[in-house]
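*Asks:* here is a sequence together with a model predicted from it:
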Amino acid sequence: MSASTLSAPSPDLLVVDPHWWRQAAVYQIYPRSFYDADADGLGDIKGITAKVPYLKELGVDAVWLSPFYPSELADGGYDVADYRNVDPRLGTLVDFDEMTETLHAAGIKLIVDIVPNHSSNQHAWFQEALAAEKGSAARARYIFRDGQGTNGELPPSDWVSVFGGPAWTQVPDGQWYLHLFASEQPDFNWANREIRDDFLKTLRFWSDRGVDGFRIDVAHALMKDLTEPLPSQAQILQLEKLNNGTNPLWDRDEVHEIYAEWRALFNEYNPPRTAVAEAWVDQSRRARYASTEGLGQAFNFDLLMADFEADSYASIVTKNLAESVATGASSTWVFSNHDVVRHATRYGLPKLADPAKTQDGKDWILAGGAPTELNRELGLRRAKAATLFMLALPGSAYLYQGEELGLHEVADIPDADRQDPAFFRNKGIEKGRDGCRVPLPWTSSETSFGFSSAKAHLPQPAWFAQHAVSVQNALEGSTLNMYRKALDLRRSLQTSEELAWITNSNPDVLHFARPNRWNVITNFGTTAIELPEGTVALSSVPLEDGKLPADATAWLV
């Protein structure tokens, strides 16, 4: 069905609710891998517009669009060359406006990614800085420093970038510039008023085009203390443990001055524009990003990092709901995104020596992702149970494209086809994030599984055929249809942000109640359990003689 066949929005969709985001189901689209409408192997804006009927049927409240700006794709679009335009390979501003209008007509809000910590090295300002002399206004927009050593031949410090390798790169005249990520992503100097004013202009540009909210990339990195002598990498790692705002590179208190300005701008609109921070900070530091004077929400990655265990889930939910009450923000819940191993795969991996690495799949990636290590059936079973648990929680739920199809991580991408800078900067030791960014399978047999009539920009495995939308559409009990039913029920049941834990004698079972007599039971154990009285509205797997099987969740009403 084309976008033009969408029916007019119902009257209730035209009512503007300023608090729509508090319990929204938000679907993240990685545009280059969603759907290709112009047959070049790369997903695009028109492709998103064409699939709005799919999104409407899925039942999401909003779409979060990963970067679609002009980019050399040194980091999957997070190296932005122009913040107020569309990458010509993905479309035009006219295409963007059509997509926004079509989403809104379907009752779906639009959130776009903003990447404020760094630009692309192809950005006009950075090219101007390279051509300018030391100490110029052009260089003051970024972080340039003289090097160490007799002739400045050594970097200003031994800092290591997030993607591996040095965090400084030397330019022809001998100076060095800072990049906390890839060398193609020079960091902005946020102490410079010109940077702040230009980003306000960018936020207004997209807000005026109808964007409903913003996801702020690396929100905790903008402000930096570069007072010399610069600390060593070892000293920075020690400061990270303090969680008190003293780290020179991450989570400094001054960053909230920036977001206070952004909030003032957001509040000029009716309804106010929303924002959510990607801030990998300690829970004790998260509240300021989510405050009503700041961005309003901050991602909570706690469930994403947790094992599939009752105690961990209960503790995480209790702490985060208490935090939401204290701050006035709503909680955010997420299991998968464009930066981590898909949770259907994480939950099917064996536990390894380092729990921190096991939880987010890093050990599996570092080991090359041997398929024999993965219990696919168990992983998907637990992922479905975890998702139903999460979708019933108070707060907003963030979903990542393809999880509704039960997709696993694609581990065996040939090295020649990989794109993630983490892979190249770590000399292939770390496989990177391409495995969760492989284009979606829409059909089981067409070229590129219906993603494109051309070869997809990342190779799709043969097993994608059984996960295709066309296969799951007509399959009762498919992962896709479970998501559709869950999101439909969630919309009717989610009437408040209250939750009450129901005690039981089984430590492997979590049971909580929501208003509307909505009860949620998750069995983390190994044997089936009796369910309390009530009508089972939905379960992640079929019941066994009326009992809830292991690794499963049921909703009772």
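*Replies:* Right, received. Where do you want to start?

*Asks:* only C-alpha atoms from now on, for both contacts and neighbour counts.
*Replies:* Noted.

*Asks:* what's the closest non-adjacent residue to the spatially most central residue of the chain?
*Replies:* Residue closest to the average C-alpha location in the chain (CA atoms, centre = their mean): Asn337, at 4.2 Å. In space, and not counting its chain neighbours, Asn337 is closest to Tyr400: 5.2 Å by CA to CA, 6 or more residues apart in numbering.

*Asks:* tell me the secondary structure at the residue of the chain most remote from its centre.
*Replies:* Most distant from the centre of the chain: Thr150, at 44.2 Å, with distances by CA atoms, centre = their mean. Secondary structure, DSSP: H, G, I helix; E, B strand; the rest coil: Thr150 is coil.

*Asks:* now do the helices in the stretch 101-250 of the chain.
*Replies:* Assigned by DSSP state H, counting those that start in this stretch, the stretch 101-250 of the chain shows helices spanning 124-131, 193-208, 233-240.

*Asks:* in JSON lines, list the ones you listed along with mean neighbour count and distance to Tyr54.
*Replies:* Output for the helices of the stretch 101-250 of the chain, formatted as JSON lines (neighbours: other CA atoms under 10 Å; distance: least, CA to CA, whole Å):
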{"stretch": "helix 124-131", "mean neighbour count": "16", "distance to Tyr54": "38"}
{"stretch": "helix 193-208", "mean neighbour count": "16", "distance to Tyr54": "25"}
{"stretch": "helix 233-240", "mean neighbour count": "14", "distance to Tyr54": "43"}
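
*Asks:* below is structure B, check it against A:
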Amino acid sequence: MLSSVAAPSALLPGASPVPVHEASAERDRQWWRSSVIYQIYPRSFRDLHGDGIGDLPGITAEIPALAELDIDAIWLSPFYKSPQKDAGYDVADYCSVDPIFGTLEDFDALVATAKKHGIRVIVDLVPNHCSDQHALFQAALAAPENSPARDMFIFRDGTGENGENPPNNWQSHFGGPAWTRITNPDGTPGQWYLHLFDSTQPDFNWDNPAVHQEFERILRFWLDRGVGGFRVDVAHALIKKSGLPDWGGRADGASIEGFPGHEAPMFGQAGIHDIYRSWRKILEDYDGDRVLCAEATIDPLDRLTDWVRSDEMHQAFNFAYLHHPWDAGDLRSTIEASLKAFDKVGAPTTWVLSNHDVVRHVSRFGLTGGHARSGDGLGPEDNQPDHVLGQARARAASLLMLGLPGGVYLYQGEELGLPDHTALDHGHRQDPTFHRTNGERLGRDGCRVPLPWTADAPSFGFSSTGKAWLPQPEEWRGLARNLQALEPASTLSLYRTALRLRRELSLGHGSLAWWPEYDAEGVVAFLNNGVLVVMNMGTSSVELPAGELLVSSAPEAGRDGFLAPDTAVWLRLA
């Protein structure tokens, strides 16, 4: 229901919006430039098999609920055949469905059902590494050194008198060395293989044309089944610098003093771009405007845009935005830098606040005392978030994000306002990061807990048997979807309203101009297609200009002509 704001102050005399990003009518036809894509983590979405692990039929059953969010596509995290050492990112067969998730027929049914509701299905592609159970790696282990089978992966002799030391000093993202030594068929110590992640995830050798051919086959397999595109995992890591030199910086390639990320020898090598140019050509052989999205952890933003030039990827995740602190100046700078950088190459900017690898933004924004742990999760021994504060800020941040021009990625459960499970008992943890670091890093299990669908059902409706591969916190009962669907002030209702208005008002295809009167007040405010988006990140209320209140992050926000701290509104100006 639209309501009017009392008429407070107008724009300051002489002040005018400051343009940053202009809309382009010529590009409006390309759906991915303004898309809303909803990430599904299959094992935690909905379980119809009753084994405690979400499955493809469970996703298909809830497509109508997702359609109510006015999304353009769903992105499925890996569902391929896998030993599940890293929740499916260790792929044993790229062209089959793991039985825990269903069958290829289930996948086809999912695509067909989604299509009926106007929703595309994007799948996760993991080209940097596979499972050590993959047939190609098993063949490499059985083959002699310097054989074609070995050359599909990165095998090297060790250093030291008897090759007892790794070939270089690279470290795994999950902790420990990035190299593992094999044992030859005759029982003698053999070569070492590279794995930037878990030891069960050997890296492919992308210097080998046979690897290129294999993945082109995989792309066409899924395109032929009707997928709308691919989210490419660790898209910046495929090619390694010749000679594999030592690296003294971070394992993930993020810049630190003395070791800028652009010098990391395992990331961002120039040859990667030829791979994606060839993939783009494959996608263009198919109708329906299929897309490629890069998960590329690259800084600064000007370097990230190399992945989304006109003949490469369509989108790249904006991690600078995902990690922004609760600070108005920092957020404004990140938004402006993002738009300007991506505009230079004619690509849309993407916005995201949560995913399966980070602490959910409800919990992040509720941390008032900082996060001392160096890892990527929160546990019961850590400073606990202020849930009420986190909810308020997360709702405001989500509303602001949905008002930005460009593409948006949502992570399952954020429309319910789910926090991380920060009290998860360590005995339940399955993330390889936790085990490889002996608990020093908690890993990502806290943001991957199964969703609550029905408050009074076993496992909150996730599974009819009450099983769940990770336990759900009791406080999630009040956040169950069935309760929120009936509550006009719920987070689910906020998302539904904002996403509907975003489409109706063409905000994704819009422009952005800063609203200058708030520059020094801890407020982020911009004009997009006639809608003023205002978020108060400061400590005191601010006066709003006259206008029609379209949607607010809190029930009373903006209704008296003032905007309280930690809230946001959309106004149609008078």
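*Replies:* Received it, and whenever you're ready, just let me know what you need. The structure presented is a predicted model; accordingly, all values stated were derived computationally and were not measured.

*Asks:* the residue farthest from the centre of structure 1 -> structure 2?
*Replies:* Using TM-score structural alignment, the equivalent of Thr150 of structure 1 in structure 2 is Glu161.

*Asks:* ditto for Ser136 of structure 1
*Replies:* By TM-score structural alignment, Ser136 of structure 1 lines up with Ser147 in structure 2.

*Asks:* Thr567 of structure 2: neighbour count?
*Replies:* When neighbours are counted by other CA atoms under 10 Å, Thr567 of structure 2 registers 27.

*Asks:* so what's it up against?
*Replies:* By CA atoms under 8 Å, 6 or more residues apart in numbering, the contact list for Thr567 of structure 2 reads Ala392, Arg393, Arg395, Ala396, Met535, Asn536, Met537, Ser552, Ser553, Ala554, Ala557.

*Asks:* measure it to Leu400 of structure 2 for me?
*Replies:* Per CA to CA, to the nearest Å, Thr567 of structure 2 is found 10 Å from Leu400 of structure 2.

*Asks:* equivalent range in structure 1 for stretch 288-295 of structure 2?
*Replies:* With TM-score structural alignment as the criterion, stretch 288-295 of structure 2 aligns to 271-278.

*Asks:* re the thing from before, shared neighbours, Thr567 and Leu400 of structure 2?
*Replies:* Common contacts of Thr567 of structure 2 and Leu400 (CA under 8 Å, 6+ apart): Met535.

*Asks:* mind listing the strands for the stretch 401-550 of structure 1?
*Replies:* Taking DSSP state E, counting those that start in this stretch as the criterion, the stretch 401-550 of structure 1 carries its strands at 500-501, 509-514, 518-523, 536-539.

*Asks:* would you check the span in structure 2 matched by the shortest one?
*Replies:* Spelled out, that is strand 500-501 of structure 1. Using TM-score structural alignment, the partner range for strand 500-501 of structure 1 is residues 513-514.

*Asks:* how close does that stretch sit to structure 1?
*Replies:* Mean deviation of stretch 513-514 of structure 2 from its aligned counterpart in structure 1 after superposition (mean CA distance after the TM-score superposition for structure 1): 1.1 Å.

*Asks:* list of residues touching that stretch?
*Replies:* Applying CA under 8 Å, 6+ apart, the set of residues contacting stretch 513-514 of structure 2 is Pro17, Val18, Pro19, Val20, His21, Ala525, Phe526, Leu527, Asn528.

*Asks:* how about stretch 267-276 of structure 2?
*Replies:* Residues from elsewhere that reach stretch 267-276 of structure 2, judged by CA under 8 Å, 6+ apart: 212, 236-241, 253, 262, 298, 307, 312-313.

*Asks:* distance from that stretch to the middle of the chain?
*Replies:* 21 Å (CA atoms, centre = their mean, to the nearest Å).
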